[in-house]
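Asker: quick one, fold the following:
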Amino acid sequence: MTIWIDADACPVPVREMVLRAGQRTATALVFVANSPLPVPRRALVKTVQVAQGFDVADNYISQHAVINDLVITQDIPLAAEIVEKGITALNPRGELYTEANIRQRLAMRNLSEELRSMGQISGGPNKFGDKEKQNFANALDRWLQKAKKTT
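Answerer: Below is the predicted model of the structure:
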């Protein structure tokens, strides 16, 4: 059981929560990014720096994550790949991507991307605040508890 973190765009508070939870539960963590990350050296914590390029980190995670792992990402196409493989995906705001919701999330992402390219909308997601941190922490704890029961 490993937690894979799509770390390039992962909020720092989420990285910190994952590090604490991983240490508390002795869970392997792999932070994947295309640039160096300030992640402390610890047992069960690994960083993988992939080459620069579009979706290189996502492809690495998709190729290495397996059933019973958790992938933390806000990249919806990566989450769709992961869910399709039967692997759990969680976004940094605490929302689990599932077979029931991933198609809708992907469609909304594609629509938003198209509207942005046409200048119809601008900006990104809402601020990452205390509510989002709490939602993520709760979702991560639920997954860890469930995962530990099944191993």
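Asker: contacts, neighbours, all on C-alpha from now
Answerer: Will do.
Asker: quick one: contacts for residue 96?
Answerer: When contacts are counted by Cα atoms under 8 Å, 6 or more residues apart in numbering, residue 96 touches 88-90, 139.
Asker: take these and keep only those in helices.
Answerer: residue 139 (DSSP state H).
Asker: which of the contacts of residue 96 has the largest number of neighbours?
Answerer: residue 89 (27 neighbours; other Cα atoms under 10 Å).
Asker: list the contacts for that one?
Answerer: Neighbouring residues of residue 89 by Cα under 8 Å, 6+ apart: 70-73, 79, 82-83, 96-98.
Asker: what segments of this protein are strands?
Answerer: For the chain, the strands defined by DSSP state E occupy 2-6, 28-33, 45-49, 70-72, 88-90, 96-97.
Asker: now those strands as CSV including distance to residue 121?
Answerer: Shown next, in CSV, are the strands of the chain (distance: least, Cα to Cα, whole Å):
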stretch, distance to residue 121
strand 2-6, 26
strand 28-33, 28
strand 45-49, 33
strand 70-72, 26
strand 88-90, 26
strand 96-97, 24
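Asker: another one to check against the first:
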Amino acid sequence: MDIYLDSDAAPVKETVTRLAQAHGIKLYMVASYLTELHSDYATIIHVDPSKEAADLEIANRIRPGDVALTADLGLSALLLARGAYVLNFRGDAITDANIMSGLAVRHANKKRRRQGIYAHNPARSADDAYKFEQALDELLSMLQGRTL
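Answerer: Model prediction:
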């Protein structure tokens, strides 16, 4: 099992690095080469700055049972189809049971933006940070307890 972090605008880099290291799990941070990343633990993968380059890199590398961390629902759908476990940066598990409703909301919001109507996404809070850390730690502990 490996962890892939969609790192371009990820607010969880330090938390993910700390937990990956504590659990002894390989961490890959994937981002545009325009994003400055440094880590003594993670393997950093820089890709070109085109819109979907990081997503495609993650989708091509992910294997069943790997963990992916992203805020991108389109990427989440691809990764679920590849057998990955997916968490967003608020600590919500993205699953086969909820991905379609998330994609529907994303589509509706995109249509509204084209009409000049913008939805307000609340800023990530301290509670979200705590929830993310707890969810990732629990997921990694659960997966390490499995016999594969």
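Asker: on that earlier part again, tabulate the contacts of residue 89 of the first structure (CSV), appending distance to residue 39 of the first structure.
Answerer: Putting the contacts of residue 89 of the first structure into CSV (distance: Cα to Cα, whole Å) gives the following:
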residue, distance to residue 39 of the first structure
70, 19
71, 17
72, 16
73, 17
79, 23
82, 24
83, 27
96, 24
97, 26
98, 29
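Asker: which one of the residues you listed is nearest residue 148 of the first structure?
Answerer: residue 70 (12.4 Å; Cα to Cα).
Asker: show me what contacts the residue most central in space within the first structure?
Answerer: By Cα atoms, centre = their mean, the first structure has its centre lying nearest to residue 72, at 1.7 Å. Neighbour list for residue 72 of the first structure: 3-6, 89-92 [criterion: Cα under 8 Å, 6+ apart].
Asker: and if we set it to 7 Å?
Answerer: Residue 72 of the first structure sits next to 4-6, 89-92 when contact means Cα atoms under 7 Å, 6 or more residues apart in numbering.
Asker: of those, closest to residue 14 of the first structure?
Answerer: Checking those against residue 14 of the first structure with Cα to Cα, the nearest one is residue 92 at 6.4 Å.
Asker: can you count the residues close to that closest one?
Answerer: With other Cα under 10 Å as criterion, residue 92 of the first structure counts 25.
Asker: returning to what we had before: got JSON lines for the contacts of residue 72 of the first structure, with distance to residue 119 of the first structure too?
Answerer: Shown next, in JSON lines, are the contacts of residue 72 of the first structure (distance: Cα to Cα, whole Å):
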{"residue": "4", "distance to residue 119 of the first structure": "34"}
{"residue": "5", "distance to residue 119 of the first structure": "31"}
{"residue": "6", "distance to residue 119 of the first structure": "28"}
{"residue": "89", "distance to residue 119 of the first structure": "30"}
{"residue": "90", "distance to residue 119 of the first structure": "29"}
{"residue": "91", "distance to residue 119 of the first structure": "26"}
{"residue": "92", "distance to residue 119 of the first structure": "27"}
